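Novice: got a sequence here, can you build the structure:
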Amino acid sequence: MYSHSHKQTLRESKFNKDDDFLNKQLDPLIEQINTLDNRLMELDARQLFANIEEKLNKWRSDCHKTIDLFFKRKCQEFYQIIAEKVSKQKTEMTRLQLNVNELIRQQKVSLENIEALKSDVRHLEQDMKETEHNKCFQMDIKPLMIDNNSIHITESKMQLFNLSTLSHPFGGIYHYYGSWKPLASNNKLLLKHQTPNLCLFNRELRLVKEDVWTHGLIWDMCWSSTLARFVVLTLNSVFLVDENTMSIQQVETIKGQRWYSCTCSDTSLFLSTAKAGSSISEFKISSSIQLAKQWQSPETCTKDEWIYDIVYSNGTLALMIGEQKNKRKRMELRSSMTFDRLWLLHLDIVDPQNRSIRCCLLNDEEWLVIDRSNSRLFHVMKDGKVKATVLYESEPWRACLFGSNTLAVSSENGVNFHKL
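Specialist: A predicted model of the protein is given here:
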């Protein structure tokens, strides 16, 4: 039998051991809290807002460009109306002068001729007065209304994309027979080819605009926020597509090469050539599109390699490269300024047919590699390491982000849309 004092001593010893254990658990928590407190002290609200302000300024700049383009288009329309009006008046003046000269030549002027001439002159004079005082047309200008929901501010939890848990498609757009597979998005609209048209779809996957495409096979397409145009690439030509009017304009300053892929920064358009030993050309975007720089093999790739895709992101270019002889594939990240290699990733892709591989930019400067030959998708992190690889349900050809939370995958039969 233990005495009461002995039992008390045992209990105290046990409590002391429990206290030691708990204190040891508390120490790392205290250290973690102190670390978080130091980080909190270093947080600068102004610096955090600067990142948001940059996005807001980008939105404002894009809006100004849209307004400027609308203004120029309307100016052109009104000028055309006035020019046609003046041209008709000049034609009428010429007709009156010829009539007078003919009456003088024939020397057979009747009262009826005089009255007819007077009437025509009065009508012309009245028409000219209206033109001179800008009364020949009416202009109804409505104030520009900005929806307060154009910029929606909500507090959100950061969600990291996990390819291994890619959701089932929530919607899709079927490819018409003969449609080309490339996609491009400006976050509001998605551009794709639906034989025989180029089509724009909104976020609800509804067709909002289309126009006939008559320029042949489409190799690639991308969006230029600076030009406020989609860039569409064929083998020999580059076209700009207006999202508002669907007008298609060929870029006359880019000729003489066979093109394969395209991508845009805020200041430049990058194009790669369709050949072994591919080169990459940089065209500066301003009032015109002019060649600024060119990188050739072996700086781009070796003579027996082909650049399948190029994608720009934050001062870098992602290159998808394939060897023609050994049929090996790799991804490289290069500086868009110096073309220095930042990292290289050898991809586990076996493809006897040596078909092209493509990639698209994800959120947080991560990448999605599209392996069409094996129906696989690779999730590549910003440091060039593979995070996940999954089999896709149908043969994937292309992919692009459609806004920040939707992934569009162009597969064999259509475009699938996944929530991220």
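
Novice: going forward, measure contacts and count neighbours with C-alpha atoms only.
Specialist: OK.

Novice: residue 350 touches residue 328, doesn't it?
Specialist: Yes - using C-alpha atoms under 8 Å, residue 350 is in contact with residue 328, at 7.1 Å.

Novice: what is the burial count for residue 88?
Specialist: 12 (other C-alpha atoms under 10 Å).

Novice: sec struct for residue 62, please.
Specialist: helix (DSSP: H, G, I helix; E, B strand; the rest coil).

Novice: got the contact list for residue 386?
Specialist: 378, 379, 380 (C-alpha atoms under 8 Å, 6 or more residues apart in numbering).

Novice: for the last one, what are its contacts?
Specialist: What it means is residue 380. 366, 367, 368, 369, 386, 387, 388.

Novice: report the buried members of those.
Specialist: Taking 16 or more other C-alpha atoms under 10 Å as the criterion, what is buried in the contacts of residue 380 is 366, 367, 368, 369, 386.

Novice: want to put them side by side, so please do this one too:
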Amino acid sequence: ILVDMCWMSSLSMFVILTIHSVYLYDPIKSHPNLPVKIDAIQPLDRSHVLASISPFERDIFINYHKGVHLDQYRVSSTSQWTLEKRYAKSDCCETKDIGMRDVRCDSQYICLSIMQQDDLKWRLDIMSRDMKRVRRGTTMDSGENQHKFFSMLIPLHDQRWLFVNWHTNKLWIVDQQGKPKLIKETKIRNIRNVCIAPNSSYVAIRTEKPSAVKLYKLD
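Specialist: Purely as a prediction, here's the structure:
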């Protein structure tokens, strides 16, 4: 089951994440062109499900479902992958947090979408590359419950972040100071995919029921 994918500039390849494995895909390779599994990347055990992935130069960060662990792998110049660090949930979250949903990196920081236990509200915490908290996020709206742990997080590459709550179908932009701003659009329903234009000025949103793709300008 495919759960996430990203573009890794240092390799000029797509990195594809399934619930238990990671694959590389070279889009310019000649036919037949199939994703190649990275055997060196293994979850802690098969009972744990991988949830999100993000690159940071020659590192990739892989988050487990609800953030039970967060793995940092590094690829060498000879394409050898090694586990640099396995962070526990307690390294990244507060005691009363349910856990992390997404890990995303920009050119400077790592961002974690975290659901709080007491009110089910989401927040975005900014971390350094060695997973030290730089800024605790301001809470946004709530998820449905602790078992339906669905959201989407996208870096805008100017130290802003776009967050999508799949339960409420609300989109938030968190600015450089950590202040969240709700995108004022009440007609967006059943969001399934979001894509940002290269200049971060527009966002394309794919919805279901009705099936449509809409383009919005970001402030």
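
Novice: centre-most residue in the first structure?
Specialist: For the first structure, residue 223 is the residue whose C-alpha lies nearest the centre (C-alpha atoms, centre = their mean; 3.1 Å).

Novice: that one contacts residue 231, doesn't it?
Specialist: Yes - at 5.9 Å, residue 223 of the first structure and residue 231 qualify as touching, with contact defined as C-alpha under 8 Å.

Novice: could you find the closest non-adjacent residue to residue 14 of the second structure?
Specialist: The shortest distance from residue 14 of the second structure to any non-neighbouring residue, by C-alpha to C-alpha, 6 or more residues apart in numbering, is to residue 7 (4.5 Å).

Novice: helix or strand: which one has that neighbour?
Specialist: strand 2-8 (DSSP states H and E).

Novice: where does that strand end up in the first structure?
Specialist: Counting by TM-score structural alignment, strand 2-8 of the second structure falls onto residues 218-224 of the first structure.

Novice: just checking the distance from that stretch to the centre of its chain.
Specialist: Centre-to-centre, stretch 218-224 of the first structure and its host chain are 9 Å apart (C-alpha atoms, centre = their mean, to the nearest Å).

Novice: and if you look at stretch 116-135 of the first structure?
Specialist: Chain-centre distance of stretch 116-135 of the first structure: 51 Å, with C-alpha atoms, centre = their mean.

Novice: in the second structure, which residues correspond to it?
Specialist: Going by TM-score structural alignment: stretch 116-135 of the first structure matches no residues.

Novice: which outside residues touch that stretch?
Specialist: 82, 85, 86, 89, 92, 93, 96, 136.

Novice: who are the contact partners of the fourth one?
Specialist: In other words, residue 89 of the first structure. 124, 127, 128.

Novice: now do the SS call for the second one.
Specialist: Assigned state for residue 127 of the first structure: helix (three-state reduction, three-state DSSP).

Novice: neighbours of it, just the number please.
Specialist: 16.

Novice: what do you get for the first one?
Specialist: One way to gauge burial is a neighbour count; for residue 124 of the first structure, by other C-alpha under 10 Å, it gives 17.

Novice: mind checking how far it is from residue 337 of the first structure?
Specialist: Going from residue 124 of the first structure to residue 337 of the first structure by C-alpha to C-alpha, to the nearest Å gives 62 Å.

Novice: am I right that residue 227 of the first structure sits in a strand?
Specialist: No - counting by three-state DSSP, residue 227 of the first structure is located in no strand; its state is coil.

Novice: residues touching it, list them.
Specialist: Contacts of residue 227 of the first structure (C-alpha under 8 Å, 6+ apart): residue 285.

Novice: residue ranges of the helices in the second structure, please?
Specialist: 89-92 (DSSP state H).

Novice: same deal with the stretch 1-150 of the first structure?
Specialist: 4-42, 45-106, 111-132 (DSSP state H, counting those that start in this stretch).

Novice: reformat these as JSON lines; add distance to residue 288 of the first structure.
Specialist: Output for the helices of the stretch 1-150 of the first structure, formatted as JSON lines (distance: least, C-alpha to C-alpha, whole Å):
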{"stretch": "helix 4-42", "distance to residue 288 of the first structure": "45"}
{"stretch": "helix 45-106", "distance to residue 288 of the first structure": "15"}
{"stretch": "helix 111-132", "distance to residue 288 of the first structure": "35"}
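
Novice: hmm, back to that, residue 350 and residue 328 of the first structure: who's more crowded?
Specialist: residue 328 (18 against 14).

Novice: state the distance from the more buried one to residue 221 of the first structure.
Specialist: 25 Å.

Novice: gap between the corresponding residue of the first structure for residue 158 of the second structure and residue 416 of the first structure?
Specialist: Under the alignment (TM-score structural alignment), residue 158 of the second structure maps onto residue 364 of the first structure. In this view, residue 364 of the first structure and residue 416 of the first structure are 22 Å apart by C-alpha to C-alpha.
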